[in-house]
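Participant: one predicted model, sequence on top.
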Amino acid sequence: MAEDSIQKEIELLRETLQRHNYNYYILDNPTISDFEFDEMLKRLQELESAHPEYYDETSPTQRVGGGITKNFPTVQHRFRMYSLDNSYSLQDLADWENRLTKTIDEDIEFVAELKYDGASISILYENGIYKQAVTRGDGFQGDEITNNVKTILDIPLRLKGDFPPQFYMRGEIYLNRKNFDKINKAREEEGLDPFMNPRNTASGSLKIQDSAEVRKRGLSAVLYQYVSDNTPASTHWELLQKAKEWGFRVSKEACLCKSMGEVKAFIDHWEQARHHLDFDIDGIVIKVNSLKQQQELGYTAKSPRWAMAYKFKAEKVETRLKSIDYQVGRTGAVTPVANLEPVLLAGTIVKRASLHNEDIIRKFNLHNGDFIYVEKGGEIIPKIVGVNKEKRKSDANEVEYITHCPECSTPLVRKNGEAQHFCPNEMHCPPQIMGKMIHYVSRKALNIESLGAETIAQLFREGLIENPADFYTLTKEQLLPLERMAEKSVQNILDGIEKSKSIPYEKVLYGIGIKHIGETVAKKLVKTFPNIDTLRAASKEELVEVEDIGEKIADSIASFFGNSENLMMIERLKNYGVQLAKDTQKTNTQSNILQGKTFLFTGKLSLFTREQAEEMVERHSGKNISAVSKNLNYLVVGEKAGSKLKKAQALGTVKIIDEQEFLDMIK
């Protein structure tokens, strides 16, 4: 086939597939079968594979995924992503309208939209081409997930019509109930725990490293906000219509309302009709329609004054308490969980609800077989909110909290001032042992991706592992005979374990699971105690001198190192090459420009994180200190700085600078 005819066929296939995507996802009016679409896509893939010179980043074939993203870089939002003020009653909306009319002396129209329950996203388009997708993050900066979002078929890669040269579209990425149920069915068939809810599953899916796996999740997207310096319309409603013309999927349920009365009618309708949707919503978003009026109203420190989220009241249902299970976590905390007669609540079947601790059981005076009221907190987590005592049987017995661990039969303990019971048998209670190992391999710790909870449980049952040090003794000969273990999966496990030996000390310290030591505390300990031996030898007085380290954490550290089995594990990890000392090469200075200078960061930082800031100080030979004093040279202030700023101003000897001035110092 001649080169020009190949190019023409490729271009025609791309144009045809993009048109069918638009018909299916935007207009909801498919004109060909799935089979016909797949056959065209397959033909296009074959042609593009044979002729890479015709590569196009917006081709429909680029949605299939397959790219691996090891790290999701942090990107600063050019336009801040504000959060919305919430209202929980119609009176709240009336009060909001009164505030609007005090500023706007003319009629106000509104646009009411469904509040999709998913993950917020900001997408950059340049010259009609999809360029970048960034999560909301903290509103100032988020994670770039461009490749993963590209796999979502609702999101156009190339726009059509008369669009501006550069702008951002913001929206919500979510998972409909059909695809959520499909994912959970597959997980259960594989022996994995089902996901809790569509919202968290959608959010977590966006951070999967393999974009081909993201595509398999079947995520959806709805776009609801145009953001740019230049706006090709005078109202929000017009922008939604233009967005649809350009190829975006906008909510077909959105409604232009001439008055707050029409808004309330919209809310009344969807308070009931939401249960017939195939996706979750948790309220209604109301926006002032006029962009001129929006500009006049402006923003508070957190939210636009021209928008409000009306949150639906939590739905409450009655069902019967069948029994109570007791779950043991990795720290030994025991959590009672109520088993319920299955009941439909906010669109899903609820069978279980956490009771948290003994005090909650006593608060409700629960009896076996009680009829209880359940609601979903934030439309997500089922919780018990009351008991129908009128239905209680006269011979029903009061629920008695267990006295011994359900897993190892050790007597439970409850310390003064703590709500939960604990199993003290931390070294030999099976859920605690497995929980510690699962924590050790988790992404924020040693990040051994090939070792999941099911694999760890299998290895524990086979007697191959009892603590994290045992991972480093595993061999191919031990693993291959096990169920669901093939040559490739075994090699991935061994490679992941070997790779973990290069993970930095602060992550290892977090990963070994000392009670009360999270990521942040681990980093602060490493700065003062650069190896595991100095930490072990530290006195309680030395420990509490470290910022954010109180007596509770100090006692926990002493208890950990006072256990001979923990000490043996630490020595074994050392011998296997795990990093239990700070890597001084990685902290080598880049310059001496800050030598002799001390720094403290306060307020909400927008150009970098606090951790990044402190690392920059160290790399340029400066020193971080934890409090405002006469020893402080520079206080770097972010948004809404508080008491530290006031104290520095009162001292008069501290130089107060902003984030950009700090960056200018280190060039």
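Facilitator: Happy to help now that I have it. Residues are numbered from 1 along each chain as shown.
Participant: contacts and neighbour counts: CA atoms only from here.
Facilitator: Noted.
Participant: please, where are all the helices along the stretch 451-600 of the chain?
Facilitator: 453-461, 476-479, 487-499, 505-511, 519-528, 532-537, 540-544, 551-561, 564-575 (DSSP state H, counting those that start in this stretch).
Participant: then the stretch 1-150 of the chain?
Facilitator: 3-21, 34-50, 90-103, 146-150.
Participant: most tightly packed of those helices?
Facilitator: helix 146-150 (a mean of 25; mean count of other C-alpha atoms under 10 Å).
Participant: tell me what that one is packed against?
Facilitator: Packing partners of helix 146-150 (3 or more C-alpha pairs under 8 Å, 6 or more residues apart in numbering; DSSP states H and E): strand 129-135, helix 211-216.
Participant: related to what we said a few turns ago, quick one, which of the helices of the stretch 1-150 of the chain is nearest to Ile402?
Facilitator: With C-alpha to C-alpha as the criterion, Ile402 lies closest to helix 90-103 of the helices of the stretch 1-150 of the chain, at 44.7 Å.
Participant: contacting residues around that closest one?
Facilitator: Residues outside helix 90-103 that contact it (C-alpha atoms under 8 Å, 6 or more residues apart in numbering): 87, 260, 264, 296-297, 306, 308, 310.
Participant: dropping in the other structure now:
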Amino acid sequence: MTPIDQLSEQEAKSELVQLEKQLDAANSAYHQNDAPELSDATYDALKRRNADIEARFPHLKSEDSPSEKVGAAPVEGFGKIQHAVRMLSLSNAFDDEDVKDFDKSIRSFLGMNGPEPLSYTAEPKIDGLSLSLRYEKGILIQAATRGDGATGENVTANARTISDIPQIIDNAPDVLEIRGEVYMSHSDFEALNERQTERGGKTFSNPRNAAAGSLRQLDEEITRARPLLFFAYAWGEISEPLAKSQTEAIARLQGFGFSTNPLTKTCVGTNAMVAHYRKIEAQRSTLGYDIDGVVYKVDDLALQARLGFRSTTPRWAIAHKFPAELAWTRLEGIDIQVGRTGALSPVARLHPVTVGGVVVSNATLHNEDYIKGLDSKGENIRDGKDIRVGDWVQVYRAGDVIPKIADVDLNKRPEETKPFVFPDQCPICNSDAIREEGDAVRRCSGGLICAAQAVERLKHFVGRSGFDIEGLGAKQVEQFYQDGWVKEPADIFLLREKYGSGLQQLKNREGWGEKSADNLFQAIDLKKTIPLNRLIFALGIRHVGENSAKLLAQNYTTWDGFEAAMKNATVGNGAAWDALMAIDGVGAVLAASVVQVFHQDAEAASIKRLTDLLTIEDVVPTAPSDSPVAGKIVVFSGTLEKMSRAEAKATAEALGAKVSGSVSAKTDLLVAGPGAGSKAKKAADLGVETIDEDGWLSLIGAE
């Protein structure tokens, strides 16, 4: 499988389509049919692969992306219930470092810079079926499965048959939605399968399937006969707060008569969290029910409210999954692949081995340091053991579809093996492969003369968020490049001119006819008019993704303005460089990459040949919303005491404001806390309105 940093635009697009199909099928099998077709590790790996590709190619993310879905749509046969508060999924951690990163992200978002530790709850992640129970004035009125997170299946009659679920609650808020997990114990599962076998009925593959299938019966009497259990651990809509902390709220749920997991514990700091994870992991086989990890939640409910939610997951919680399966196999070869930006990426060719239910024959080797047994800081990994062809290696797939090598067995290393020598020349064009200081990756210096880079750039150019030319995909780009028809983007728009109508030469080729050829030329003509942001992205400039292309387009508004600014800029100094660096979201690495392209004669000439053939649409400002800060450029400076800078920025952007990192004549508002310094002075000199943090909170109605 191609490493993500080497995926072409078209390959990424194709793989995302396949991943969406796989994940949708897996969700349906798991959530609707109660018959999962993938292991948890494989499912997690597919979902992480999908997220990683979307992170690299954000413009390829579809409106129906698996990363924006929770569960699966309700099946026919059950009534539907709209959740008052969405039932979200959790993001995942796969090792101790992920847990530490989770804690760091929480502290950063909240602006906690001091050493004081945060308190979290840690509880087993039950492998069952999520259920939401709605009580009004203490009476159970409805029960719903998670469904797709927004709408679930009405299983009220079935839920009433579960002994762990109270029908009436004393001293409850007027509206109370209790959420938890329906599950089945190992002993009850075995007994159920024995009874099913005796009756000639369907047996279940595992307790989770049995629990889900039992709850989602159209005849509640079948559910009543099944030994289902329920752990409560959360809540949805409530008419009044349950408590001030997660710990106190769980205790209150227990007081209402619900079973809560006895292994739930309040932990102060990440060391305590991981220690409790290890304790639960050690007891996993003796618990009597299935778990697949440990869930951590920020204990303070006020902090949970401040942290809020992403599109499908809360910021304040994460699931620390148990390790995926490991396997040993022989490393048969190391191949070097060349990506769009010239990156040389090593790939291990393995003797096929089954890992987590999937046959694996390739694994990523990241870069030359990784092969040597070094990390990005030059420190030892795998105890400093290098990786050689012929080695017996341990492969794992935790959290990623792309398998990785965890270890090397030196006792089985053949005597004739030699350390792998990473090439210093491109295997495609023989140009020097240069590794810049501070860069972990060696890159081909051939640029457009390197066929691998040229083809990958062309694939990127015609990709979905670039020119998106109907009928011109990866396969066609490769064909036209090999035939010498298209060597650079401008050639695409000269095809009709160079080859007459193109029909006679094209229609006789395999896969082409007169109609498909004519359709292609018409599709190319349609894309001669292109929005500025799509053009900038399509150029394939290193470090420029869809979002940064939009930032550049919104700031410069026209191609002429953008091109002139980049040509006038000098990396590291000058007014044009300062203006580029002043764009919030543009850093020195990205800025230098863009500027350098326009100062390379061959690259600049290629771009000029292209733009001379195009009509490039200017950026039209978006209409303002009703927010008092919508459409305004806001700068935050100094110390904010009631929220972190990240929290303030997220709030401002959610209200339609544009947050900048520097004050200029275009700035509409400076929010200045103690220590604002030069920005406050510059704002005063320019006559920019300045308010303090309390003024900001008052302005946006958040006092």
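Facilitator: That came through fine. This structure is a prediction, so every number in the text was calculated from the model and none was measured.
Participant: tell me the most buried of the helices of the stretch 451-600 of the first structure?
Facilitator: The stretch of the helices of the stretch 451-600 of the first structure with the highest mean neighbour count (mean count of other C-alpha under 10 Å) is helix 505-511, at a mean of 25.
Participant: which part of the second structure lines up with that helix?
Facilitator: Mapping helix 505-511 of the first structure onto the second structure (TM-score structural alignment) gives residues 532-538.
Participant: circling back: got the helices of the stretch 451-600 of the first structure as TSV, with distance to Tyr401 of the first structure columns?
Facilitator: Converted to TSV, those look like this (distance: least, C-alpha to C-alpha, whole Å):
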stretch	distance to Tyr401 of the first structure
helix 453-461	28
helix 476-479	41
helix 487-499	41
helix 505-511	32
helix 519-528	33
helix 532-537	37
helix 540-544	35
helix 551-561	27
helix 564-575	31
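Participant: nearest to Gly142 of the first structure, out of these?
Facilitator: Across the helices of the stretch 451-600 of the first structure, closest to Gly142 of the first structure is helix 519-528 (C-alpha to C-alpha), at 19.4 Å.
Participant: and the angle for the closest one with helix 551-561?
Facilitator: 70 degrees (axes from the mean of the first three to the mean of the last three C-alpha atoms, to 10 degrees).
Participant: packing partners of helix 519-528 of the first structure?
Facilitator: Short answer (3+ C-alpha pairs under 8 Å, 6+ apart): helix 519-528 of the first structure packs on helix 505-511.
Participant: what about the helix it packs on, how far off from the second structure?
Facilitator: On superposition with the second structure, the mean distance recorded for helix 505-511 of the first structure (mean C-alpha distance after the TM-score superposition for the first structure) is 1.7 Å.
Participant: list of residues touching that helix?
Facilitator: Residues contacting helix 505-511 of the first structure (C-alpha under 8 Å, 6+ apart): 439-442, 444-446, 517-519, 522-523, 526, 531, 578-583.
Participant: of those residues, keep whichever come out buried.
Facilitator: Among the contacts of helix 505-511 of the first structure, those classed as buried by 16 or more other C-alpha atoms under 10 Å are 439-442, 445-446, 517-519, 522-523, 526, 531, 578-582.
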